[in-house]
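**Student:** coordinates for the following, if possible.
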Amino acid sequence: MSDFFEGSVPARLGKNVYEVDEGNSHIEVNQEIAKATGAGKVLVKVCPAHVYSEEPDGTISVEFAACLECGTCRAVAAPGLLKWHYPEGSMGVMFREG
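**Tutor:** Model prediction:
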């Protein structure tokens, strides 16, 4: 078996390089919709990078620096819940595995 399949997912993801544009998140959650409908819970469950977490008050925290830019959240987000765009040029994730 090739080296490609060796190692745990977190170990393989740890090889990626992230150029973070501090203070300029490419993800924004509409907290009113998240709290009123609970729709943010879906983001927490489906994100493979664990970018989203639910706070005790029902708001959704976003750790945008860990984003894999895979689009899963965009595919499942309720209408109006999420504003998402790619990070500015040369920012974001640079894959080193797969």
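**Student:** drop to CA atoms for contacts and neighbour counts, all remaining ones
**Tutor:** Noted.
**Student:** skipping adjacent residues, who's closest to residue 94 in space?
**Tutor:** Once flanking residues are discounted, residue 94 sits nearest to residue 17: 5.1 Å by CA to CA, 6 or more residues apart in numbering.
**Student:** likewise residue 95?
**Tutor:** Looking at residue 95 with CA to CA, 6+ apart, the closest residue is residue 16, at 4.8 Å.
**Student:** mind listing what the residue nearest to residue 94 touches?
**Tutor:** 93-96 (CA atoms under 8 Å, 6 or more residues apart in numbering).
**Student:** to compare against the first, here's the next sequence to fold:
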Amino acid sequence: MMKVEEKLFQNRYRVDADRPHIRIKNESVCNDGCVSRACVVCCPAGCWSFEEGKIGLITDGCLECGTCRVVCDTHGNVDWNYPRAGFGILFKFG
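**Tutor:** From the prediction side, this is the model:
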């Protein structure tokens, strides 16, 4: 049986360095005002991290599921949009 990680590895991602499709509106809100860090726990692609007291976001490999904006409990501190045409996740199957 193939693991989820192995299937995700088969997808490709075209990075839009000029305009990332997710950004944190105010990092201090995440670092100081958020207790649950739900984005870190819930992101299936592992784009979010919390290390040394700071939230981190790397959009490379994002599955564009929108989970981070839904679970954000800091009052919509995640600015999430679909990537521009031709960028983002390229699913191998589907």
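**Student:** what does the residue nearest to residue 94 of the first structure align to in the second structure?
**Tutor:** If you follow residue 17 of the first structure across to the second structure using TM-score structural alignment, you land on residue 12.
**Student:** from residue 18 of the second structure, how far out is its match?
**Tutor:** 18 Å (CA to CA, to the nearest Å).
**Student:** measure the residue nearest to residue 94 of the first structure to residue 53 of the first structure for me?
**Tutor:** According to CA to CA, residue 17 of the first structure stands 22 Å off from residue 53 of the first structure.
**Student:** going by neighbour count, which of the contacts of residue 17 of the first structure comes out on top?
**Tutor:** Neighbour count (other CA atoms under 10 Å) singles out residue 93 as the most crowded of the contacts of residue 17 of the first structure, with 17 neighbours.
**Student:** state the distance from the match of residue 17 of the first structure to residue 86 of the second structure.
**Tutor:** Per CA to CA, residue 12 of the second structure is found 12 Å from residue 86 of the second structure.
**Student:** then residue 45 of the second structure?
**Tutor:** Separation of residue 45 of the second structure from residue 86 of the second structure (CA to CA) stands at 20 Å.
**Student:** these two - which one has more neighbours?
**Tutor:** Neighbour count, other CA under 10 Å: between residue 45 of the second structure and residue 86, residue 45 has more, with 16 against 11.
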